[in-house]
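>>> I would like the atomic coordinates for the input below:
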Amino acid sequence: MTSAHGGNDPLPPQVVEALRCSMCGNPIGLAERTLRCENGHSFDLARQGYVNLLHARIPAGTADTAPMVAARADFLASGAYLALADELARVCAEADGLVIDAGAGTGYYSAHVLSSAPSATGLALDVSAVALRRAARAHPRLGAAVWNLWEPWPVGDEVASVLLNVFAPRNGPEFHRVLRPGGLLAVASPAPDHLRELGDLVLTVDDRKEERLDATLGEYFARTGRTAVRSTVELTPDRIRQAVEMGPAGHHLDRDGRRERLEALSETQKVTVSFSVSTYRRL
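Okay, here's the model as predicted:
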């Protein structure tokens, strides 16, 4: 994996070319550290290198918070989910243009994919500006933009060769629109036995999740493969806390005594990490 860069460089040209003004939908250009369209709408790059294209509030509890992002960064750096990152890099190795990571978080998986695809450039989309501060520095060929994935994306039609979606919202119509014909969609989701040893400290995974995934995407994509990524890892109490705090349960730490039980952990535990990686081709 490529080491992080400084995060103060302008967005990669391929990313700027793919982006659209979120106010009027026109193409935008980058002058110094400002994105601007022909109608005069402008968006300044943050000091960390990402750009915020949102112009509306998002519902509370939607974006990852600073503590959740910090927990995720530390946990992923431990290598506990490296097997998943490697599998995503393998299935996306053909990427030769723009890779869009929808729900990129800190850019951990995007960076692995780009490191295995030297001719590709990445665009990280996420609703959490806190997460994208890290994503913008995760890889020198990765640009980052804050956006709500449930809204029409500020991205041109058929601009991406690969679309990556890891534990994130799945907007089938937008996936289809931004992928070029025959483009690859790679979706990673937790399996029903993921983190099962942690019980109700984490949110349960629906046994029919894969079935629902195929139904959601079936109108726009044909599934081409599905791989299980499963292993057992030893997690220290701190790593267990991070695993809980970085996921959906991180929004609900004060329910059902979850926070108190996490703080009481004192022993290393063997835990199942289990994922499903599904690949699809754009119809």
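>>> drop to CA atoms for contacts and neighbour counts, all remaining ones
Fine.
>>> Which residue ranges of this protein form helices?
For the chain, the helices defined by DSSP state H cover 13-18, 66-77, 82-91, 108-116, 129-135, 172-178, 209-217, 237-245, 258-264.
>>> Let me know which of the ones you listed is the nearest to Asn52.
Asn52 lies closest to helix 129-135 among the helices of the chain, at 7.4 Å (C-alpha to C-alpha).
>>> ok, now how distant is Thr216 from Gly183?
From Thr216 across to Gly183, the span is 18 Å (C-alpha to C-alpha, to the nearest Å).
>>> which of the two has more neighbours?
Neighbour tally, Thr216 and Gly183, criterion other C-alpha atoms under 10 Å: the higher count belongs to Gly183, 21 against 15.
>>> Starting from Ala222, give me the distance back to that one.
From Gly183 across to Ala222, the span is 11 Å (C-alpha to C-alpha).
>>> How about Val273?
From Val273 across to Ala222, the span is 27 Å (C-alpha to C-alpha).
>>> More neighbours: which of these two?
Legend: neighbour count by other C-alpha under 10 Å for Val273 and Ala222, higher for Val273 (21 against 16).
>>> how about this one, so we can line them up?
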Amino acid sequence: MKVFESIIETQNYIKSHSVGFVPTMGALHEGHISLISRAVKENELSVASIFVNPTQFNNPDDLAKYPRTLETDLDRLEKAGCDVVFVPSVREMYPGPAVLKIDFGRLEQILEGAFRPGHFNGVGLVVSKLFHIVRPHRAYFGQKDIQQCAIINRLVNDLSFGIELVFCETVREPDGLAMSSRNVRLSPEKRQAAPFIYQSLLQGKELLLNGVSPAETERQVAAAYNGHPDFTLEYYEVVAFENLERIQHYDPSVKTAVVTAAHLDGVRLIDNIIF
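Sure, this is the predicted structure:
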């Protein structure tokens, strides 16, 4: 496995007809490894990046607390069969202040965008840069970040990147908690409470399938969150999968998602289910 810190070295090495790319911010877990494994299987050359991107953090404390485990990450990538890892510094990625703004319209104003202003501009900027550097044929992302997937899909289509996007199902712990780099920040006691997030999504799905309206479903589950001593709810919404807009009536023939974000033990966690 080759590890490069510079853009030029990375580009000089990556000269394959089939490149599968997995961009990450490190602190890798089995969800990331599942993406790498698929990239290894489906491409001649597999490439991962590890870069904690400062432009997508609207909270400086969140950026400072983001786990950084480079040695462990590299070991896991090598064992997964990854061919190339790009590990740039902030100066390498941003030689000067980032001033370009990418407007994703309504898509960046709802859900995550409403609580993390500027986040998706940062995501769009760094993903664009990484795509130009790596020049992959396929790029792999997890559906736990459903809105990020939608943002990147818009980016690729509107800017004609010519990259095949592969969105993969969320990988979960045995108790249902979606795997996340942030989970390691939970205390053992609060980690025991964390599966409530996934349970709340399943509850919402069951209510909808039993004829309860989206608005009443949201109300009932929000009440359950508000009654739980460990959680502070940011949002819980029933949305159309196609555009992530809130729906008024559930139609089982139309792809739907239930999405949520909540704080637990000072850690902000997101999750969703699609059906």
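>>> And the TM-score between them?
Scored against TM-score structural alignment, normalised by the length of the second structure, the superposed chains reach a TM-score of 0.36; 150 aligned residues with a C-alpha RMSD of 5.3 Å.
>>> and the helix or strand harbouring Ala114 of the second structure, what other elements does it pack with?
Following DSSP states H and E, one finds Ala114 of the second structure within helix 112-115. Using 3 or more C-alpha pairs under 8 Å, 6 or more residues apart in numbering; DSSP states H and E, no helix or strand is in contact with helix 112-115 of the second structure.
>>> What about Arg261 of the first structure, how many residues nearby?
Residues near Arg261 of the first structure, counting by other C-alpha under 10 Å, number 12.
>>> The stretch 101-250 of the second structure: strands as residue ranges?
138-142, 164-168, 231-240 (DSSP state E, counting those that start in this stretch).
>>> Output the ones you listed in TSV; the columns should cover mean neighbour count and distance to Leu207 of the second structure.
Formatted as TSV, the strands of the stretch 101-250 of the second structure follow (neighbours: other C-alpha atoms under 10 Å; distance: least, C-alpha to C-alpha, whole Å):
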stretch	mean neighbour count	distance to Leu207 of the second structure
strand 138-142	21	26
strand 164-168	17	26
strand 231-240	21	11
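>>> can you put the ones you listed in CSV and add distance to Asp75 of the second structure?
Formatted as CSV, the strands of the stretch 101-250 of the second structure follow (distance: least, C-alpha to C-alpha, whole Å):
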stretch, distance to Asp75 of the second structure
strand 138-142, 20
strand 164-168, 23
strand 231-240, 34
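>>> Skip the chain neighbours and tell me the closest residue to Arg241 of the first structure.
Nearest residue to Arg241 of the first structure, sequence neighbours excluded (C-alpha to C-alpha, 6 or more residues apart in numbering): Leu262, at 6.0 Å.
>>> Would you convert the helices of the first structure into JSON lines that also reports distance to Ser161 of the first structure?
Shown next, in JSON lines, are these (distance: least, C-alpha to C-alpha, whole Å):
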{"stretch": "helix 13-18", "distance to Ser161 of the first structure": "12"}
{"stretch": "helix 66-77", "distance to Ser161 of the first structure": "26"}
{"stretch": "helix 82-91", "distance to Ser161 of the first structure": "13"}
{"stretch": "helix 108-116", "distance to Ser161 of the first structure": "13"}
{"stretch": "helix 129-135", "distance to Ser161 of the first structure": "20"}
{"stretch": "helix 172-178", "distance to Ser161 of the first structure": "9"}
{"stretch": "helix 209-217", "distance to Ser161 of the first structure": "17"}
{"stretch": "helix 237-245", "distance to Ser161 of the first structure": "31"}
{"stretch": "helix 258-264", "distance to Ser161 of the first structure": "41"}
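>>> For Tyr280 of the first structure, which of the ones you listed is the nearest?
The nearest among those, by C-alpha to C-alpha, is helix 209-217 at 8.7 Å.
>>> Now the closest one: buried residues?
By neighbour count on 16 or more other C-alpha atoms under 10 Å, the buried set for helix 209-217 of the first structure is 210, 217.
>>> can you map out the helices along the second structure?
Using DSSP H, helices in the second structure cover 7-13, 30-42, 60-65, 70-79, 90-93, 112-115, 119-134, 146-158, 188-193, 196-209, 214-226.
>>> what would those look like in TSV with mean neighbour count?
Output for the helices of the second structure, formatted as TSV (neighbours: other C-alpha atoms under 10 Å):
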stretch	mean neighbour count
helix 7-13	14
helix 30-42	20
helix 60-65	12
helix 70-79	15
helix 90-93	13
helix 112-115	16
helix 119-134	19
helix 146-158	17
helix 188-193	13
helix 196-209	19
helix 214-226	17
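>>> Reformat these as TSV; add distance to Phe21 of the second structure.
Below are the helices of the second structure laid out as TSV (distance: least, C-alpha to C-alpha, whole Å):
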stretch	distance to Phe21 of the second structure
helix 7-13	13
helix 30-42	7
helix 60-65	24
helix 70-79	13
helix 90-93	17
helix 112-115	24
helix 119-134	8
helix 146-158	14
helix 188-193	31
helix 196-209	28
helix 214-226	37
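>>> To Leu209 of the second structure, which of the strands of the stretch 101-250 of the second structure lies closest?
Closest to Leu209 of the second structure of the strands of the stretch 101-250 of the second structure is strand 231-240 (C-alpha to C-alpha; 12.3 Å).
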